[in-house]
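In: give me coordinates for this.
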Amino acid sequence: MALRIKSHWWNDEHERSLPEIASALAFIAWRIAVDKAINLHCERFVYDHDRQRLDVIEEYLVFLIQIADRLSHGLFDDEQRRTLITAFAGKLFEHVQDNAQDLLGPGSYGSLFIERLNARSGDYCGFQFTDEGPSYAFLRHLGFEIQRLMGASEQNRWVIDQVMDKDGWDAYKRFAKAFRDLFD
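Out: Sure, this is the predicted structure:
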């Protein structure tokens, strides 16, 4: 079943703040990341446990935060961009914390997500992003991190290719369209 993403405001005449837009982006990013984690399972890649599935979702979320940061470059000044991306990451922190607690029980899951985001941001900053989208290296890094999380077992040996060639690119296209729609 195709993922349906609503990315237009109900009332177009109402002015939206950057934190309101960030909240909508976080909801959309969460849905895309979950969809991509489910798709890996549908493509016969194997998760050993729920924590591993959540880790894959978080990798997609980190990737989408990087995409949002790149898409917002040129649209906003540095302060507005920082406001948007910080609010976006904060809302994703809440999604991760709430969903992981529901699935795994009490714990500080959101802070682990922020640690992952901070670690990966240094990696992603060196990758190119053009008007056509993320570079090969950008997508390869996402695939590499997901493969590392899922392990190199026989069933998961080709997960990096699935992420680089299909799922990562699709996640980018869906998110970029929603991002642009929310600012129209």
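
In: for the rest of this, base every contact and every neighbour count on C-alpha atoms.
Out: Fine.

In: strands of the protein, start to end?
Out: Along the chain, counting by DSSP state E, strands occupy 129-130, 133-134.

In: now do the first one: distance to the chain's middle.
Out: If I follow you right, that is strand 129-130. 17 Å (Cα atoms, centre = their mean, to the nearest Å).

In: burial measure for residue 41, as a count.
Out: Other residues lying near residue 41 total 12 when counted by other Cα atoms under 10 Å.

In: which of the strands of the chain is buried the deepest?
Out: The highest mean neighbour count among those, using mean count of other Cα atoms under 10 Å, belongs to strand 133-134: a mean of 18.

In: list the contacts for the residue nearest to the spatial centre of the chain?
Out: By Cα atoms, centre = their mean, the chain has its centre lying nearest to residue 61, at 2.4 Å. Applying Cα atoms under 8 Å, 6 or more residues apart in numbering, we find residue 61 in contact with 29, 30, 33, 92.

In: packing partners of the longest helix seen in the chain?
Out: Ranked by residue count, the top helix of the chain under DSSP state H comes out as helix 78-104. Contact analysis of helix 78-104 by 3 or more Cα pairs under 8 Å, 6 or more residues apart in numbering; DSSP states H and E lists helix 18-42, helix 50-72, helix 109-124 as its packing neighbours.

In: reformat the strands of the chain into JSON lines and put distance to residue 41 next to each item.
Out: As requested, those are exported to JSON lines (distance: least, Cα to Cα, whole Å):
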{"stretch": "strand 129-130", "distance to residue 41": "28"}
{"stretch": "strand 133-134", "distance to residue 41": "24"}
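
In: want to put them side by side, so please do this one too:
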Amino acid sequence: MAVRIKSQWHNDDSARSLEEIGGAIAFNGWKLAVDKAITLHGEHFIYDSDQQRMDVIAEYLIYQAQIVDRIASDMLNDEERQTLITALVLKMADHMADNATELLTSEDPRSDFIQRFNQRAGEYAELGFTDEGPSYPFMRHLGFEIQQVMGESQENRWVIDQVMDKDGPETYKQLKRITRNLFM
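Out: As a prediction, the model looks like this:
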């Protein structure tokens, strides 16, 4: 399924704050994460619950935040990068909360997402990222986390391959383009 991405500003003359850029990346990232969750379903992987689907979306969002952080390290100083990533993650958490409140029993999906992000950030920090993108262990970590969420039933046994070979690389390519375009 093709996702409509908005990676350019309507008014090119205006300067954008890092918070605005982070919000725009989060908006597009949400759309990408939902698309990848739908793609998994379309490839006949089975979700047992709405919670499971939201957890998969959360893993894709965290993966994207890690990618943006790595891309931003080439364009921004440490303080600017921290501002951008904080705005990005908080906006992603808002998207999770807005969409999860009606579906899930969690009392605070925003805090749950931020806590999960903080845990995963330490895990992803140990994994390589080059000019060509995420390393094999970086992709494998995304696939592993999604497989943990979905379980290792007969239907979901190969979800890690789908994520590592197709969905993860596609998400990286789209997010790289989005991030670079929004900074121009």
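
In: mind checking the TM-score on these two?
Out: Here the TM-score for the pair of chains, by TM-score structural alignment, normalised by the length of structure 1, is 0.98; 184 aligned residues with a Cα RMSD of 0.9 Å.

In: related to what we said a few turns ago, tell me which of the helices and strands packed on helix 78-104 of structure 1 lies nearest to residue 134 of structure 1.
Out: Set against residue 134 of structure 1 and scored by Cα to Cα, those come closest in helix 50-72, at 7.8 Å.

In: for that closest one, give me the average deviation versus structure 2.
Out: Helix 50-72 of structure 1, aligned to structure 2 and superposed, deviates on average by 0.3 Å (mean Cα distance after the TM-score superposition for structure 1).

In: list the buried residues for that helix?
Out: The neighbour-count check on helix 50-72 of structure 1 (16 or more other Cα atoms under 10 Å) flags 52-68, 70-72 as buried.

In: and stretch 68-88 of structure 2, by the same measure?
Out: By 16+ other Cα under 10 Å, the buried positions in stretch 68-88 of structure 2 come out as 68, 69, 70, 71, 72, 81, 82, 84, 85, 86, 87, 88.

In: which member of those is positioned nearest residue 154 of structure 2?
Out: Residue 154 of structure 2 lies nearest to residue 68 out of those, by Cα to Cα, at 33.8 Å.

In: which ones are touching that closest one?
Out: Counting by Cα under 8 Å, 6+ apart, residue 68 of structure 2 makes contact with 85, 175, 176, 179.

In: filter those residues down to the buried ones.
Out: Buried subset of those (neighbour count, 16+ other Cα under 10 Å): 85, 175, 176, 179.

In: for residue 36 of structure 1, see how far away the nearest residue to residue 51 of structure 1 once chain neighbours are set aside is.
Out: The spatial neighbour of residue 51 of structure 1 that comes closest, neighbours along the chain excluded (Cα to Cα, 6 or more residues apart in numbering), is residue 104 at 7.6 Å. Distance, residue 104 of structure 1 to residue 36 of structure 1, by Cα to Cα, to the nearest Å: 20 Å.

In: do the same with residue 173 of structure 1
Out: Residue 173 of structure 1 sits 13 Å away from residue 36 of structure 1, taking Cα to Cα as the criterion.

In: have a look at these two and say which one is more surrounded.
Out: More crowded of residue 173 of structure 1 and residue 36, by other Cα under 10 Å: residue 36, with 22 against 15.

In: residues contacting the more buried one?
Out: By Cα under 8 Å, 6+ apart, the contact set of residue 36 of structure 1 is 57, 60, 167, 171.

In: list the residues that contact the equivalent of the second one over in structure 2.
Out: With TM-score structural alignment as the matching criterion, the partner of residue 60 of structure 1 in structure 2 is residue 60. For residue 60 of structure 2, the contact set (Cα under 8 Å, 6+ apart) comprises 33, 36, 142.

In: let's have those residues in JSON lines, adding distance to residue 46 of structure 2.
Out: Formatted as JSON lines, the contacts of residue 60 of structure 2 follow (distance: Cα to Cα, whole Å):
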{"residue": "33", "distance to residue 46 of structure 2": "17"}
{"residue": "36", "distance to residue 46 of structure 2": "13"}
{"residue": "142", "distance to residue 46 of structure 2": "18"}
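
In: pick the one among those closest to residue 23 of structure 2.
Out: Nearest to residue 23 of structure 2 among these is residue 33, at 15.0 Å by Cα to Cα.
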